[in-house]
Structures are given as structure tokens and as C-alpha cells.
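Engineer: structure, please.
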Amino acid sequence: MTDQRFIIEMGMGNDLYGQDMTKAAASAIEDAIRHSSIPMFEALNISHDEMRVQVTVGVPDPAATDTEALKANLPRGRATVTAVQGGLSITNPDSGNVTTIATAAVEAFLPKQA
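Structural biologist: Here you go, the predicted model:
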């Protein structure tokens, strides 16, 4: 059986001063899932363990992103987290402080239901 995507949520997050890719990505993931509630699991008697969660975060420096830490913070499902080139780094011309901006796509998949 192949999986079928049943939800995609998108979010944006940032780290205002530390240029911390993981912190910005975590904020983006939280933004993406903050308002999600999926009552179908109870309604259809489906275990959350059947759900595969695929997270893609866009950050300026993917290699500096702790995807395992991000994965550990996801509340449900069998998750994978991938960091790709994206997001933004914005430098304040007055102070030199750099703001890191990340984007996230959180996709959830289930086996096709009969």
C-alpha cells in the first residue's frame, strides 16, 4: 500500500539575534502545527502511529540545523525532518544584528484507507 498525503501545513519562524538555524526552524514548525487538530483519528479509530510525518525546513544554513532535535519535538507520528537551503538572513544596518528566518512544510501521510 502507498501512503496518501492528507494534510500539509506551512509556517514561518525566526531567531532574532542568535543566527540559530534550529531555533528558527523549531519556531517555523510550531507555527505550522499550532492550530492543527485532526479529529479523524478518533472518529476512524486510527492510531497516530500509523501517520508518517514529513517535515521540510528551509534555512540559510541547512548543515547548522539539528534535524534530530527538531524531530524529537514533534508530537505524533513517525517523523522525518529534512533541512534544505532556504529562508533568509537579514542584517540590521544600524546594529549589525542578524535575524534568521526559516520556513517549514509539515506533511502528514496515512496508508490509503479502504
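
Engineer: could you use CA atoms for every contact and neighbour count after this?
Structural biologist: Noted.

Engineer: dump the residue contacts of the most centrally placed residue in the chain.
Structural biologist: Centroid-nearest residue in the chain: Ile29, 3.4 Å away (criterion: C-alpha atoms, centre = their mean). For Ile29, the contacting residues are 10-13, 57, 103-106, by C-alpha atoms under 8 Å, 6 or more residues apart in numbering.

Engineer: please give the structure of this sequence too, so both can be compared:
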Amino acid sequence: MQRFIIEMGMGNDQYGQDYTKAASRAIEDAIRHSSIPMFEAMGISHDDMEVRVTVGVQEPDAVDCAVLAEGLPRGRATVQAVLGGLNVVNPSNRNVTVIASAAVEAFLPKQG
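Structural biologist: The predicted model follows:
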């Protein structure tokens, strides 16, 4: 497989401390910036594409990677959560804002 795109995104959950929600927003941020007309132009099926997502959060075990993979719109997707992102504590009320980062990589079999 050959990587042909990588997009990065950031997302957060300000009040619920929901790591999956923050990760989902980071993934959405990354893919929202992509438009890849080559599939139609070259007659390549989206089913040929492998999508590998890595999300960074402070509590990787709290991320439901299966739910995130199901939400990706195209290709065969896998999602992995790793240590990263930030937890930012509001000093006045101790509320934790969860910040996630995401890298979305797309791969196709080598062409030509």
C-alpha cells in the first residue's frame, strides 16, 4: 500500500470529558479539509482505499475506536488511540476540557 494523503485535525469536548467525542471531532476536522477527485478521474473504487486513523488523547483506553471507524465515510478504516492530546483544567471550577488530535492517512495499492 502507498500513502497518498495525510490530514491532521483537532477536536475537543469542553464539558462532558468524553474522549470519543473529542476524537470524533478531531477526525471530522481532518477529513473536512479533504476533497480527492482522483477516484472518479481515475476510475478507482473507494473500496480499494485503506484509511488509518491515529487519535491522541490523555486517556486512550477511554476512546471507542470501533465507533469512530464506523463513522468514517469511505474506505476500509481502522482507528487507533494513543497517548497525546491535552486535558486542560479550569482552575475556578475544576472542569476538564479534553483536547484530541487526529491524523487521518489514506492508502491505495501502488498504481501503475
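
Engineer: among the contacts of Ile29 of the first structure, which pair sits farthest apart?
Structural biologist: Taking C-alpha to C-alpha as the measure, these span a maximum distance of 13.4 Å, between Gly13 and Val106.

Engineer: where do the helices sit along the first structure?
Structural biologist: Ranges of helices in the first structure, per DSSP state H, are 21-33, 40-43, 67-72.

Engineer: tell me the most buried of these?
Structural biologist: Comparing the helices of the first structure by mean neighbour count (mean count of other C-alpha atoms under 10 Å), helix 21-33 ranks first with a mean of 24.

Engineer: which part of the second structure matches that helix?
Structural biologist: Aligned using TM-score structural alignment, helix 21-33 of the first structure spans residues 19-31 in the second structure.

Engineer: counterpart of Ala69 of the first structure over in the second structure?
Structural biologist: Ala69 of the first structure maps onto Val67 in the second structure, by TM-score structural alignment.

Engineer: Ala26 of the first structure touches Gly13, doesn't it?
Structural biologist: Yes: with contact defined as C-alpha atoms under 8 Å, Ala26 of the first structure and Gly13 form a contacting pair (7.3 Å).

Engineer: as a quick check, tell me the outermost residue of the second structure.
Structural biologist: The centre of the second structure is farthest from one residue, Ser92, which by C-alpha atoms, centre = their mean lies 31.3 Å away.
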